[in-house]
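> What follows is a predicted structure for the sequence shown.
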Amino acid sequence: MERLDEALGRSSKSSIWPIAVDDPPRKLILSSPVLQVANANTVKDRFLFVFSDILVIAKPVIPDPNWDMSKPSVYERKFIVKSVASLRDLKFCADRDDSRARTSLNSGHMRHQVIRAFVHQFAKDPDMAITTLFDKSSMRVDPVALGQLLFRAVELDRTRLGEYLARRTSKVVLKAYLDCFGFRSMRIDKGLRAFLLSISIPPKASLEHLMDAFASRWYEANSDLVVYDREVAIRLVRSIVQLNEVMHGGISQNPGFTSYPKRNVIGRDFIDAFHRADPRCYAVPGEFLDKVYAAIRRERLSQARSTQGGGSTDLMISIKRPIPSRLTYRIQSEPIILRIPQPDEHLTIQLYGEGLHIDPPFLTFAKSAEASFRLMATTLGPKSVVMWRSGPHALLYSGLPLSSPVTVERAFMRNTFQVAFKNHEGQKRKYMFSVDDSVKHRSLIDTLRQQIELTSQPPQRSSIDMSSPSSLKLRRAVEATAFRVLQDALISSEDSPHVGQFPSAIDHAYATLTGSASPYGNGHLSASPSNLHRRSKSRSQVYHRHGAGKLEPDLTESDREDGFLRRDASLSQRPEEQLWTTNGLEMVCRQNSSLPHVLAYLHVEGSNGTMI
């Protein structure tokens, strides 16, 4: 106290005291409303305060159900502080794909080389190529993983692929390969065309075996949408192939125009013959069979060209702007652009995706070598965009992905970033936040990234002498004490019940100085169920009233039942919770940063390195 009195009486011109007190080093850099993503269906209203060295996560107390947290209001904003994290110890991920992208950069070249070698060897000896690939991966041969790999590797020799899939021993691989197409809600003859264009069926292979496998997988994908059974689906596929053979002489491997049918089978004959085959076949409507008949008459079934006889090189279809891996529910995607070497009026690319509105549903290249389409999702969850070629020149082209996976998410999954840190109880926490506006999202992540980089750098000037190990230990203890004091001051008692359970800032400082086990570690505290992290059950009160959330009224019926849109009692102040205004919160955080400088100025370390 004597030193404090002495310091207060000193001249401001000769000390850092007024600087530390009047202009604390901690600055508020940015504050922004965000949504905390709890799971795929739940978000919470949160507010982030990014200071120069800490991040404060707060819950806004909404005074009115129609209050817009993102805009200025007549109400003064008030908050309940949930977490205070040091930027120095914060783990930050600006995008959900960041870690995956870093892994891809490190291993992408090697993986590309392995796949290239696999594709090259598969054209010579499929069995040896598969064995070598799995040996290099130190894995047992997995038929499901193999089927998925064969589906994605569009550079594979289609003749060798047809030979391998047609084997009876490749039944599981064929099943996995077919499941990758995403046949749900796709008309059966269109799915058949997509499958046939992906392989070249060898003359000695059992066409019936391949067609039955396709029919079974198509039925599994659509069993809840049709009224007939698997056997009827198999009979239907066989009838389609037989109709094509009668009218066009078989499944074509050569490009060219579909000629006039060799036998003029009329639609009524095809429908009657199919229904007479089995009484159960009457479950397939005549109107549907008439559409299938018209499609086969208009364009024959085709398979990939055989590579055994040589011939001209395929023309490549390139994807100038690819299909996004994620779509936002009821938000149209950016244009997806496909390009061919030059305009071709005899090529059409058909597009399909269950639960997706595709505009347009097919692409033509009569006037331009480029064509584009957009996607808009009408349902949530994983989807597949299936693309197949049609037209007289369809077999001249290759390089088109057979199917592209897409995940449809709610609007709050856009513009996300993640942070991870140890909370005030010493427990690891990871949070995902979302920002509705892309510009604000960019500003927020840029600010966070910049401040994290600045806090990771060694300070240019230190008010505490760093000449001895004891001084360094003192500095760390002082900083840890000040930070813990701030957490104790800001975080409500609901989240930090210190009475008889959690250590004080003094305990934490003492542990830091003595090097003893942290009072927030794996001691007796974590063993008590009462010390487990208590998660707030509050849900966003503004998401469905502003921004992209307004486009999701059909997704909120169950949420209304759970109180998603009702005013939640958890958003009002509880007796044990302390409310903070924006100004009050900023003032406390800034003044707290003066503590290390004040203690340093008071010379709390003696000449022998001991605390005074």
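Cool, the structure landed. Numbering: from 1, shown residues only.

> Please make it C-alpha for all contacts and neighbour counts, starting now.
Will do.

> Just give me the residue right at the centre of this structure.
Arg96 (6.0 Å; CA atoms, centre = their mean).

> got the contact list for the residue lying closest to it once chain neighbours are set aside?
In space, and not counting its chain neighbours, Arg96 is closest to Phe417: 6.8 Å by CA to CA, 6 or more residues apart in numbering. By CA atoms under 8 Å, 6 or more residues apart in numbering, the contact set of Phe417 is 92-96, 432-434, 445.

> host element of the nearest residue to Leu156 once chain neighbours are set aside?
Leaving aside its chain neighbours, Leu156 sits nearest to Val119 (5.5 Å; criterion: CA to CA, 6+ apart). Assigned by DSSP states H and E, Val119 falls within helix 98-122.

> Can you name the element that comes right after that helix?
helix 126-136.

> I would like the residues contacting that next one, please.
Under CA under 8 Å, 6+ apart, the answer for helix 126-136 is 114, 118-119, 121-122, 140-141, 160, 164.

> Tyr543 contacts Gly549, doesn't it?
Yes - between Tyr543 and Gly549 there is a contact under CA atoms under 8 Å: 5.4 Å.

> The structure to be compared is supplied as follows:
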Amino acid sequence: MDDPPRKLLLSSPVLQVANTNTVKDRFLFLFNDILVIAKPIMQDQDSLLDTTKRSPLNRKFIIKSVVQLRNLRFNADRDDSQKKSLSSSTVREHPVIRSFVLQFSREPDQAIAAFLEKMNSRDDPAMLGQMLLKTLELDRAKLGEYLSRRTSKFVLKAYIDGFGFAGMRIDKALRVFLQSLHIPSPSRSSHSSPLDYMIDAFASRWYEANASIVAYDKDLAIRLTRALVQLNEVLHGGIVQDAGPATHLRRNVTSRDFIDAFRRYDARCLVSDEILDKMHTSIRREPLSQARNPATATTPSYSITLKRPVPPRLTYRMQSEPIILRLGQADPTLVIHLHGQDLIFDPPFLTFTRSAEASFRITGTSLGPKTLNFSRSGQNALLYSGLPLSCPVLVERSFMRNTFQLAFANHTGAKRRYMFSVDDPVIRHNWTVSLKRQIEVASAVPVAGLNRFHQATDDVAFRVLQDALILGDVEWEKNGRPVPGSSLPGSGYELVNRSTSRLSFRNCVNGSSSAHVRSKSRSAIYHRQGLGKLEQQELDALLASTEEDREVPIEPMTRLWSGKDLEMVCQQNSVIPLALASLRIGVAANGTSHS
């Protein structure tokens, strides 16, 4: 038939994402009514990278799945667990949160009790600490008062942990923490200082986040934090609580004086002179500051808005799109500093001398979850609010950028859910648009709308196609063993015996594997092109694990199809229902004439 009902609309190589560290080479063939998922076999690995041809004759495939589009579930978006968590934007817009903010400014305990009741939630310190961290509109003085209570110690722990202080120098982390709240002054009836309690709690949590990268223990971390606060007290008279120009130093404490004084607690020099000198210089230049108390503030506050927000995901060693911050007007005194472990910021700090807008880009230098923090400096720094206190960012491998998901029941009836990735966003757009459109077309005519004969012929033809492409008939010897290299005449495939083959993953990646030998679990081309090349060092570390992990057994009998023959067989199969319908009409006509 010159114009078969089934037509090939789109085909291209893709990566199947097995998990955040592993991908498999796949090839998708989209027809107007079915989708074929194939595994490419490459004698020449460079052939798969050539996307200029729809079905090159030199490509061979193992068919993994064939699914009717009407039974395919498509999702263009990622399942994002971060969307389910509390973000600054969702917190700000939620009516329950707005009510909570208003009530918290009057009575924090009642506000928290009412919030938990409305949310039908139990008393969860971790959740509450995160919610307090994300709710930027809270009264900072009431927040400091609540967290400085001994009864709130578990909430305070979760609040501090939410900043993600891993890898941040302790004096910089202290600035970020202090600018997030207003610590109350000690009462006459109390024998302890809220500031001392909060500083010790901060130091303990900072140490827990950095225990693997510092040479000292928690006690010394607490002493170091106290020393920084005492240095600030001597130099500037205390923690700054309101905006204003910098004052003259009260005493001239040199770096050497500070280092010598601290050595009484650190005789083994676990905190280096270099680090102590940098901390001294930082505090001498800019005093520690905390959020203003709204009840005593005499000047209005100004808002900083994120015109373009921080992305929840970054691609490993790929610079992000610009993140844009905007003020009401230019302010030459304000500087916003950017902090984050294994994150490179360009530029490392933002100024607003000539413009009310400033932007920066982020590059992640290691994989996994990271946290971006902001701190403000300058005489007007405390007048500004609105910046998120912490921004979680996930640094992912490049194959997680342009993805889409498919779900279906395979030929055995087992439910499958796959994520596929492509390198080019244009290719992803083509796939998402085509899949969505063709699924809608295929689903427009419900199966129940077909007569029983047409439904039966469609089902039979599709089952025949699945059996031919995936299962198929194999020649068997008399002893019941399959014949190596056997094939059916004109079938367009070859059968390869690899029952004793084992594949070294390292050889596969280096391109030295023999013909048809392919890893079942990892891509052979991902680390040979694009951003995947940048991850080769981490891949080598993964390969060096165990021999069992490096060698993957190959399926014993595998049928190989060329792209051209696959297209031909699928098109020929689509004629079966028409042929059966013609036979039925002919039989019916003959029966009528005989009668």
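Nice, thanks for sending it over. This one's a predicted model, so the numbers in the text were calculated from it and none came from an experiment.

> TM between them?
In this superposition the chains share a TM-score of 0.84, using TM-score structural alignment, normalised by the length of the second structure; 536 aligned residues with a CA RMSD of 3.0 Å.

> Look up how far Lys367 of the first structure lies from the residue nearest to Arg96 of the first structure.
43 Å (CA to CA, to the nearest Å).

> And the residue nearest to Arg96 of the first structure, what's its match in the second structure?
Taking TM-score structural alignment, the alignment pairs Phe417 of the first structure with Phe404 from the second structure.

> Same check on Leu380 of the first structure?
That one, Leu380 of the first structure, aligns with Leu367 by TM-score structural alignment.

> Equivalent analysis for Thr447 of the first structure, please.
Following TM-score structural alignment, the counterpart assigned to Thr447 of the first structure within the second structure is Ser434.

> Number of residues surrounding its match?
17 (other CA atoms under 10 Å).

> ditto for Glu345 of the first structure
With other CA under 10 Å as criterion, Glu345 of the first structure counts 15.

> so who does it touch?
Neighbours of Glu345 of the first structure in contact, by CA under 8 Å, 6+ apart: 364-367.

> Quick check: the two most widely separated of those?
Spatially, the most separated pair among the contacts of Glu345 of the first structure is Thr364 and Lys367, at 8.2 Å (CA to CA).

> which one of those two has more residues nearby?
Thr364 (20 against 11).

> circling back: SS state for the residue nearest to the centre of the first structure?
Three-state assignment for Arg96 of the first structure (DSSP: H, G, I helix; E, B strand; the rest coil): coil.

> And it, how far from Val119 of the first structure?
In terms of CA to CA, Arg96 of the first structure sits 31 Å off from Val119 of the first structure.

> Check Ala166 of the first structure too.
19 Å.

> Same drill for these two, tell me which one is more crowded.
Between Ala166 of the first structure and Val119, counting by other CA under 10 Å, Ala166 is the more crowded of the two (24 against 20).

> quick one: what's aligned to the more buried one in the second structure?
Using TM-score structural alignment, Ala166 of the first structure lines up with Ser148 in the second structure.

> And the residue nearest to its match when sequence neighbours are not counted, how far from Gly144 of the second structure?
Nearest non-adjacent residue to Ser148 of the second structure, counting by CA to CA, 6+ apart: Pro194, 5.7 Å away. Taking CA to CA as the measure, Pro194 of the second structure and Gly144 of the second structure are separated by 9 Å.

> Need the residues touching each of those two.
Counting by CA under 8 Å, 6+ apart, the residues touching both Pro194 of the second structure and Gly144 are 183-184.
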